[in-house]
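> next comes the sequence, and after it the predicted model I'd like to discuss.
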Amino acid sequence: MAIKQTGDIAAQRLSSEQLSCEFADIAPLLDATAAAAAASRCHYCYDAPCVQACPTQIDIPGFIRKIGNGNLKGAATDILSANPLGGMCARVCPTEILCEGACVRNHQDAKPVAIGALQRHATDWAIARDAVQFRRAADSGRHVAVVGAGPAGLACAHRVAVAGHRVTIYDARDKGGGLNEYGIAAYKTVDDFAQREVQWLLSVGGIELKTGVALGRDVTLDALRQQHDAVFLAMGLGGVRALELEGESLSGVMNAVDFIEQVRQAKDLSTVPVGRRVVVIGGGNTAVDAAVQSRKLGATSVTMVYRRGVESMSATWAEREFAQTQRVTLVTHAKPVRLIAGDGTVTGVEFERVAREGSVERFIVEADMVLKAIGQTLVPVGLDRELLTLDGSRIAVDADMRTSLDKVWAGGDCAASGGVDLTVQAVQDGKLAAASIDAAFALAAVKAA
């Protein structure tokens, strides 16, 4: 959904040159000297805590040692063997609370090894040169359907293909990548990296990507089960929570995920309309990405408002600090109670906050653009109720990503796997599902023998 241009919402707030600077890579590549210096700080710990903190269990000391020795191909092979989307994860993982947060260097000089930057150094080198390829096993005759070409679906497809099974990925969008393509801030993944990574992953062979195909609209789950030996559901969370306030249909009010997609898919950033005074409601990474990109597009003021304290925000401390360095104002312990309108267009948001003495105070933040980022939800179109958790919010799975339906697995954000809603966790879900599917095929072969 593209936002309409109204009085204070307009495109080309900044020149193309300014936008180019604003949306430049926020974490440019290390050069060889910097990478060697960063690698030299690693202690190569036995039973390394950084590995334990990584959902995909990458051998971090191992790949860092290889970088230090100048063996980038070996380093990239280690990374991509554990995480086939290691390039994107190096860009978007909250390393500050995962691998780098667990680094023993934090207890020595309060500065962890730059694991994320080193991972990107190796994977970018390898993908740019097509230097790492995985060899497929002999064709098994099995065929797996994957619904959703996001991180979980792609990771599962890659592992299944390497095991020798054929894969067809069905995705409702025009391009593969899922959130990596449509839902991450443009300044985190420049130069069309999401698509380059998808193409590298598909080059393993045995994988067909069919775009523009939606479950429940173009294909049914029953049909997929009949046509394939296994189905992996990885469609993510396609719905957006509503504020449930009068005025959500006002001009100038938009879902933050739609705004982020509009920025990511724009061929020319100067054509993306943005308000002068933007209010973002929410406290997660989507809220931060929307707020920062509003600023970078030329908004005069951007206020991010969250109903609880900073300790409850799903955006990490690093994301919050980055938003504030981009001149985003953060307001906490305030919930929206009213969207204020003027001639059918939003002009502000009224918030309510409980003061220390228990009194309730209300205040208004003027806005000509309001971006809602209070969470995403599962759209269960094409899914039987028996597949869902009791509250219907996710697909129920066991430890091997199996659902209650024979031949059907699920993973990523759409599944109640017990992990966190992160790209790296979605990749791990896809890996676990692929291993379980492969094991199921092996067991079936033994029984048939």
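In hand now; what should we look at? Everything numeric in this text was worked out from a predicted model, so none of it was measured. Numbering: from 1, shown residues only.
> contacts, neighbours, all on C-alpha from now
OK.
> what sits against the closest residue to residue 364 other than its chain neighbours?
Nearest non-adjacent residue to residue 364, counting by C-alpha to C-alpha, 6 or more residues apart in numbering: residue 350, 4.3 Å away. Contacts of residue 350 were listed using C-alpha atoms under 8 Å, 6 or more residues apart in numbering, and they are 336, 337, 338, 339, 340, 362, 363, 364, 365.
> presented hereafter is structure B, for comparison with structure A:
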Amino acid sequence: MSSSQRRPGVVPGRLDPADYAAAFADCAPPLDPHRARVAADRCYFCHDAPCTAACPTGIDIPLFIRQIATGTPEAAARTILSANILGGTCARVCPTEVLCEGNCVRVAAGEAPVEIGLLQRFATDRAMAAPQPFTRAAATGRRIAVVGAGPAGLACAHRLAMLGHEVTIHEARPRPGGLNEYGLAAYKMVDDFAAREIDWLMGIGGITIEHGRVLGADLNLADLRDGFDAVFLGLGLGGTNALDCPGADLAEPATDFIARLRQADDLSEVPVGRRVVVIGGGMTAIDAAVQARLLGAEDVAIVYRRDRDAMPASEHEQDHATSAGVRIVECAAPKALARTDAGIAVAFAYTEAGPDGLVVTDETFTLTADQVFTAIGQTLLPPEGFETQRGRIAIGPAGRTSVPGVWAGGDCAQGGEELTVTAVAQGRDAALDIHASLQG
């Protein structure tokens, strides 16, 4: 049990038992067939579709929407899943408001965009109710090791299995899924969707997952290179940035809170403070703050060092947080945390944008909380022997690293954007390059 769970004022069961299901209900309920046809009819089916250009996996969006409009959602699902095997998760968690929907031509005309995310979910949910439409090619006799069962590793493994290779995924945690299983808000991934999607994905065959396998501990890269024909690293980001101020140990990484909540069998047993402060401005900060409110916290504040326009979280997600009752405090940086009789006092200083960057002013204020979370970025300790760029594994075209026979993708690699859809694209493209390399 973490220190934050033992603190006075951080307790489980703040809601009546019957209220948890309602609080954590699906935040974007699916379309029924009639609504899906109506939504699909709004698409112009652009030839040079800006929505497709904005999708990291390059899904042919006009095609799959036309297939829904003509009453063939199964064909639409195949179009989606051929490009993005985790299209079900991406339909739920992608920042569509800044990617495909944000580039819809209807937006330029001052109209609401086509509901691409919900239409994608409509199609992929139907596909997952049946065995997957993909089959394996003839066995090649080649064996590939994938390190990490997150979105990048799963996408890479599935494509390699389709191409006839045998894949062994080495995963450190007890359950596969990476960010999808441990790091996304529960109200976006209801009904254990991440696990169900992986079970469906594994139906392709040819993939084995070994759990409790940690690179650098009981898993040696040299042994993997000797024992397999190729290696793909989809390590994710294992570390979190800590506050650089006195009392930093009184705060807990928001990722730990989210993972604890996602793995809870009973949400009423997850402790939460009456007053919660989240330091940061990205999606992790939003997810932690909103879920603290849903668990029964009365006063939740996100504090970000710049203004709202500069927050990494999209305007849509910011609005979702404020509609859930979360306060967003702009232009403030933490100075110190201290234990008091009233809880944890977090001192902040207001900031200003200066010609040489952010300036911390002498004007301060204090927020008192029972629980403080940090969401100020995650880090990677790259394996030895790899070229790196800005703390991540440097990769060339299609994920090739500086180490022969080793590819990488997802958040651990250069260009990783901490998005499921980007990780899927990198894992898929690396698989295709691995296959081409093995075939000479």
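Looks like it came in fine. Just so you know, these numbers come straight off a predicted model, no measurement behind them.
> any idea what the TM-score comes out to?
TM-score for the superposed chains, counting by TM-score structural alignment, normalised by the length of the second structure: 0.96, backed by 434 aligned residues with a C-alpha RMSD of 1.5 Å.
> ok, back up a step: map the residue nearest to residue 364 of the first structure onto the second structure.
Taking TM-score structural alignment for the superposition, residue 350 of the first structure sits opposite residue 347 in the second structure.
> its match sits in which helix or strand?
Using DSSP states H and E, residue 347 of the second structure maps to strand 343-354.
> cool, residue 169 of the second structure as well?
strand 166-171.
> kindly report the same for residue 289 of the first structure.
helix 285-297.
> which part of the second structure lines up with that helix?
Residue span in the second structure matched to helix 285-297 of the first structure, by TM-score structural alignment: 283-295.
> give me the contact list for the matching stretch.
13-15, 20, 23-24, 183-186, 254-255, 257-258, 267-268, 270, 272-273, 276-279, 299-302, 312-313, 317-318, 321, 324-326, 373-375.
> tell me which of those fall in strands.
Using DSSP state E, the subset of those located in strands is 272-273, 276-279, 299-302, 326, 373-375.
> from those residues, which two are the most distant?
299 and 375 (17.8 Å; C-alpha to C-alpha).
> ok now the lengthiest helix in the first structure, how far from the chain's centre?
Secondary structure of the first structure per DSSP state H: the longest helix is helix 423-448. Distance of helix 423-448 of the first structure from its chain centroid, counting by C-alpha atoms, centre = their mean, to the nearest Å, is 23 Å.
> likewise stretch 406-415 of the first structure?
That offset, for stretch 406-415 of the first structure, works out to 17 Å (C-alpha atoms, centre = their mean).
> give me the stretch of the second structure that that stretch matches.
Going by TM-score structural alignment: stretch 406-415 of the first structure matches residues 404-413.
> picking that back up, and the match of helix 285-297 of the first structure, what's buried?
283-295 (16 or more other C-alpha atoms under 10 Å).
> please enumerate the helices of the stretch 201-350 of the second structure.
221-227, 254-262, 283-294, 315-323 (DSSP state H, counting those that start in this stretch).
> list of residues touching stretch 324-334 of the second structure?
Here stretch 324-334 of the second structure has contacts from 245, 279, 289-290, 293-294, 299-308, 321-322, 346-352, 360, using C-alpha under 8 Å, 6+ apart.
> I'd like to know which of these are buried.
279, 289-290, 293-294, 299-308, 321-322, 346-351, 360.
> quick check: the residue nearest to residue 364 of the first structure vs residue 146 of the first structure, distance?
44 Å (C-alpha to C-alpha, to the nearest Å).
> what do you get for residue 324 of the first structure?
39 Å.
> residues in the second structure aligned with stretch 263-274 of the first structure?
With TM-score structural alignment as the criterion, stretch 263-274 of the first structure aligns to 261-272.
> can you get me the start-to-end distance on that stretch?
Its start and end residues considered, stretch 261-272 of the second structure measures 10 Å (C-alpha to C-alpha).
> aligned to residue 29 of the first structure, what sits in the second structure?
Residue 29 of the first structure maps onto residue 30 in the second structure, by TM-score structural alignment.
> for the ones in strands among the contacts of stretch 283-295 of the second structure, give me JSON lines that also has distance to residue 401 of the second structure.
Converted to JSON lines, those look like this (distance: C-alpha to C-alpha, whole Å):
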{"residue": "272", "distance to residue 401 of the second structure": "42"}
{"residue": "273", "distance to residue 401 of the second structure": "44"}
{"residue": "276", "distance to residue 401 of the second structure": "42"}
{"residue": "277", "distance to residue 401 of the second structure": "40"}
{"residue": "278", "distance to residue 401 of the second structure": "36"}
{"residue": "279", "distance to residue 401 of the second structure": "34"}
{"residue": "299", "distance to residue 401 of the second structure": "46"}
{"residue": "300", "distance to residue 401 of the second structure": "43"}
{"residue": "301", "distance to residue 401 of the second structure": "41"}
{"residue": "302", "distance to residue 401 of the second structure": "38"}
{"residue": "326", "distance to residue 401 of the second structure": "42"}
{"residue": "373", "distance to residue 401 of the second structure": "35"}
{"residue": "374", "distance to residue 401 of the second structure": "32"}
{"residue": "375", "distance to residue 401 of the second structure": "29"}
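> between those residues, which is nearest residue 229 of the second structure?
Using C-alpha to C-alpha, those come closest to residue 229 of the second structure at residue 375, 38.3 Å.
> is it true that the closest one touches residue 257?
No - contact criterion C-alpha atoms under 8 Å: residue 375 of the second structure and residue 257 do not qualify, at 10.6 Å.
> the more surrounded of these two?
Higher neighbour count among residue 375 of the second structure and residue 257: residue 375, with 26 against 23, using other C-alpha atoms under 10 Å.
> quick one: the closest residue to residue 102 of the first structure other than its chain neighbours from residue 99 of the first structure, how far?
Spatially, and ignoring its direct neighbours in sequence, residue 102 of the first structure is nearest to residue 50 (5.2 Å; C-alpha to C-alpha, 6+ apart). Distance, residue 50 of the first structure to residue 99 of the first structure, by C-alpha to C-alpha: 4 Å.
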